[in-house]
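K.L.:
Build me a structure from this.
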Amino acid sequence: MPGDYDAILVVSFGGPEGPEDVLPFLENVLRGKNVPRERMMEVAEHYQSFGGVSPINEQNRRLIAALEEELARRGPKLPIYWGNRNWRPLLPDTLNRMAEDGVKRAIAFFTSAFSSYSGCRQYRENIAEAQQTVGPDAPRVDKLRMFYNHPAFVEVNAENLRAALDRIPTDRRDDALVLFSAHSIPMSMADNCRYQQQLAESSRLVAEAVGHPKYELVYQSRSGPPQQPWLEPDVCDVIEERHSEGTAADVVVLPIGFVSDHMEVIYDLDTEAKELCERLGIGFQRAATVGVHPKFVGMIRDLVVERTTDGAARPALGDLGPSHDVCPVDCCTYTPRRPPVAKS
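P.N.:
Alright, predicted model coming up:
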């Protein structure tokens, strides 16, 4: 339903901004999750190798600044607030500031294009918990729809893929293998959402827009115990398999599951996958994320206008149609399945 909003809330994951932030941040991320401590320490080393700073917060600052310029130019003129799940600025603090500023109703943009528990429902739970913390003056918060098949999201990814393919010599370009990569999630989470379906559709739309049929959807950055099933195949496993088959002289990786260059992108892809390709003698290109591309920023503004305008068009490519505005009660539910304990 169209509504009168007095603010926009950008909701994101958060990340450390110094070496002393890394362990507290990761403890926030992994609280209540069945992730071995040795895996947490391994990920901590990834962050420390980059000075203990995740790029995500600075990228969100750039996105908010670009969106502020877009709203100043095209409207609607709404203030933008920013709250994270795992690190400052945390959602309870942000909603408290919004209440103090007199905000009554906000529309939220989640920095996730795809439906899953961790990419949508958990953020809604985080907002509800923050509202309870703030109390009766907390603003109402509605969310914008998922945008995995929005024409602008597809178009920007297609532009970025073309640019990466153009860096490959012409005589090898058509044979290059494009790997659309996304964060892996537990199968018990994937079974209750449309994450895989949406990723497959978005990858297809981008590949078709570029006219490059040689592509696969792969996953990265799993963090659960080995005995717990997660989405596969892993990006590095696919690179090794295609190399052994002799079918991948060049690889282009497009992290379609990410809207900006998170730590998982710059470590798992720009470091590990790139080093693997170099060792195997495979050409490696990494396509850019949508970041602050003007068309992507304009899409966010258009989604806000869409929600505030009665009868507005809801553009979406492909066969799945536009995602829902209001999530069903059972949407993206997740009950972690503990793997069985081995008997000695």
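K.L.:
contacts and neighbour counts: CA atoms only from here.
P.N.:
Fine.
K.L.:
Are we agreed that residue 181 is in a strand?
P.N.:
Yes - judged by DSSP: H, G, I helix; E, B strand; the rest coil, residue 181 forms part of a strand.
K.L.:
Against residue 130, how distant is residue 117?
P.N.:
As judged by CA to CA, to the nearest Å, residue 117 and residue 130 stand 18 Å apart.
K.L.:
Residue 147 now?
P.N.:
25 Å.
K.L.:
the more surrounded of these two?
P.N.:
Neighbours per residue (other CA atoms under 10 Å) separate residue 147 from residue 130, with residue 147 holding more: 24 against 20.
K.L.:
ranges for the strands of this structure?
P.N.:
7-12, 80-84, 105-110, 140-143, 177-183, 215-220, 250-254, 283-286 (DSSP state E).
K.L.:
could those be laid out in TSV, adding distance to residue 273 and mean neighbour count?
P.N.:
Output for the strands of the chain, formatted as TSV (distance: least, CA to CA, whole Å; neighbours: other CA atoms under 10 Å):
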stretch	distance to residue 273	mean neighbour count
strand 7-12	25	23
strand 80-84	28	21
strand 105-110	27	22
strand 140-143	34	19
strand 177-183	11	24
strand 215-220	10	22
strand 250-254	9	24
strand 283-286	8	21
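K.L.:
closest to residue 71 out of those?
P.N.:
Proximity to residue 71, assessed across the strands of the chain by CA to CA, is greatest for strand 80-84 (9.8 Å).
K.L.:
compare with the first, here's sequence two:
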Amino acid sequence: MDALLLISFGGPEGPEDVMPFLENVTRGRNVPRERLEEVAEHYYLFGGVSPINELCRELKEAVEKLVDVPVYWGNRNWPPYLEDTVARMKADGVRSAAAFVTSAYSGYSSSGQYLEDIARARAAVPDAPEITKLPVYCLEPGFIEPFVENTRAALAQAPGARLVFTAHSVPLSQQGWEDYVRELKEVARRVHDASGSERPYDLVYQSRSGPPSQPWLEPDVCDHLELLHEEGVDSVVLVPIGFVSDHMEVKFDLDVEARQVADKLGMALVRASTPGVALAPLARDLFERA
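P.N.:
Reported below is the predicted structural model:
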């Protein structure tokens, strides 16, 4: 392989980017304008900036120090767009590349959609480089171990807290959701068992965006906090195992929305960090195996 390509979702980097970004994300889905404006407020709470692009820059820089080939970066929904990155790769003489995506699991939105992104970007560039997506990596030690370390650190702030693992909900109509859930359950088990916690743990979901009539993976994290409160649980550690970095659906849905629920209930809540740049050695290892 001539290069390593980092592929991510993308995110706005200023207030003026927020609505165009959300329009890109929802193009063709007939999402009402008022819903986009509601979600935009989540970004405006953080200055209209999603942390995901800066985290990708940091990850790219860290990976560049570990591999002997050029490292490129392209997004689905915001610059640098994947199509533009592939065009630059071709101009640089890259003939083949391995793609590391910032999504660790199986399923359509976690894996299959990125394959579509790669195909679309290559189709837009005549004689584009061959691009091979690296395998799903959620069960790799290089993914599990940073979560174990971060979970232990969070438990040190709340000894005896209930571990609640969270992941992005998906519709039950989505292809591959069964594999996605199976992998999440295994990651949760491994992180819990290695964390030193002796209390029960839960796997819940967050960030659903479909109409109420459409079944999605449940329970929702905020609903689950209410249930735990009724059971007498007074402290929780949220571990967002479905996410590789602290992008907006972690920063708002957990750090703002879930925390507001916990505060209302008088429940102590600590949120474990996501791996972020700690995934650089894993990206290198997967690339070297390709």
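K.L.:
Tell me the helices and strands packed up against the helix ranked longest in the second structure.
P.N.:
Assignment by DSSP state H gives helix 177-195 as the longest helix of the second structure. Here helix 177-195 of the second structure is seen to pack against helix 141-157, strand 162-168, strand 201-206 when contacts are counted using 3 or more CA pairs under 8 Å, 6 or more residues apart in numbering; DSSP states H and E.
K.L.:
Over which residues of the second structure does stretch 271-291 of the first structure lie when aligned?
P.N.:
Aligned using TM-score structural alignment, stretch 271-291 of the first structure spans residues 256-276 in the second structure.
K.L.:
Ends of the matching stretch, what's the gap?
P.N.:
Stretch 256-276 of the second structure has an end-to-end distance of 20 Å (criterion: CA to CA).
K.L.:
Show me the helices in the stretch 1-150 of the second structure, by range?
P.N.:
All helices of the stretch 1-150 of the second structure, identified by DSSP state H, counting those that start in this stretch, fall at 18-26, 33-44, 52-64, 82-91, 113-123, 141-157.
K.L.:
what's next to stretch 214-227 of the second structure, contact-wise?
P.N.:
The contact list for stretch 214-227 of the second structure (CA atoms under 8 Å, 6 or more residues apart in numbering) reads 166, 169-173, 204-206, 208, 210, 257-258, 261-262, 265.
K.L.:
Tell me how many other residues surround the counterpart of residue 21 of the first structure in the second structure.
P.N.:
With TM-score structural alignment as the criterion, the equivalent of residue 21 of the first structure in the second structure is residue 17. A count of nearby residues for residue 17 of the second structure, using other CA under 10 Å, gives 16.
K.L.:
same thing with residue 166 of the first structure?
P.N.:
Neighbour tally, residue 166 of the first structure, other CA under 10 Å: 12.
K.L.:
For it, which residues are in contact?
P.N.:
So residue 166 of the first structure contacts residue 173 (CA under 8 Å, 6+ apart).
K.L.:
That one matches what in the second structure?
P.N.:
The alignment partner of residue 166 of the first structure in the second structure, by TM-score structural alignment, is residue 156.
K.L.:
do the same with residue 60 of the first structure
P.N.:
Aligned partner of residue 60 of the first structure by TM-score structural alignment: residue 56.
K.L.:
Could you give the number of residues near that match?
P.N.:
Here the number of neighbours of residue 56 of the second structure (other CA under 10 Å) works out to 23.
K.L.:
how close does it sit to residue 8 of the second structure?
P.N.:
Distance from residue 56 of the second structure to residue 8 of the second structure, by CA to CA: 8 Å.
K.L.:
shared neighbours of the two, anything?
P.N.:
Counting by CA under 8 Å, 6+ apart, the residues touching both residue 56 of the second structure and residue 8 are residue 73.
K.L.:
Give the aligned equivalent of residue 289 of the second structure in the first structure.
P.N.:
Under TM-score structural alignment, residue 289 of the second structure pairs with residue 306 in the first structure.
K.L.:
Can you name the two of the contacts of stretch 214-227 of the second structure that sit furthest apart?
P.N.:
Top of the distance list for the contacts of stretch 214-227 of the second structure (CA to CA): 173 and 265, 33.6 Å.
K.L.:
okay, these two: which has more neighbours?
P.N.:
Shown here are residue 173 of the second structure and residue 265; by other CA under 10 Å, residue 265 has more neighbours (14 against 10).
K.L.:
Does that one touch residue 230 like I think?
P.N.:
No - assessed by CA atoms under 8 Å, residue 265 of the second structure is found out of contact with residue 230, at 9.6 Å.
K.L.:
middle-most residue in the second structure, spatially?
P.N.:
By CA atoms, centre = their mean, the second structure has its centre lying nearest to residue 243, at 3.1 Å.
K.L.:
Now do the contacts for residue 285 of the first structure.
P.N.:
Neighbouring residues of residue 285 of the first structure by CA under 8 Å, 6+ apart: 164-165, 167, 250-253.
K.L.:
Mind doing that once more with 7 Å?
P.N.:
Residue 285 of the first structure makes contact with 164, 251-253, according to CA atoms under 7 Å, 6 or more residues apart in numbering.
K.L.:
quick one on the thing from earlier: now, which of the contacts of stretch 214-227 of the second structure sits nearest residue 131 of the second structure?
P.N.:
Closest to residue 131 of the second structure, out of all of these and judged by CA to CA, is residue 170, at 26.9 Å.
K.L.:
quick one: what's aligned to the closest one in the first structure?
P.N.:
Match for residue 170 of the second structure (TM-score structural alignment): residue 185.
K.L.:
Let me see the contact set for the aligned partner of residue 253 of the first structure in the second structure.
P.N.:
In the second structure, the residue matched to residue 253 of the first structure (TM-score structural alignment) is residue 238. Contacts for residue 238 of the second structure (CA under 7 Å, 6+ apart) come out as 163-166, 270-272.
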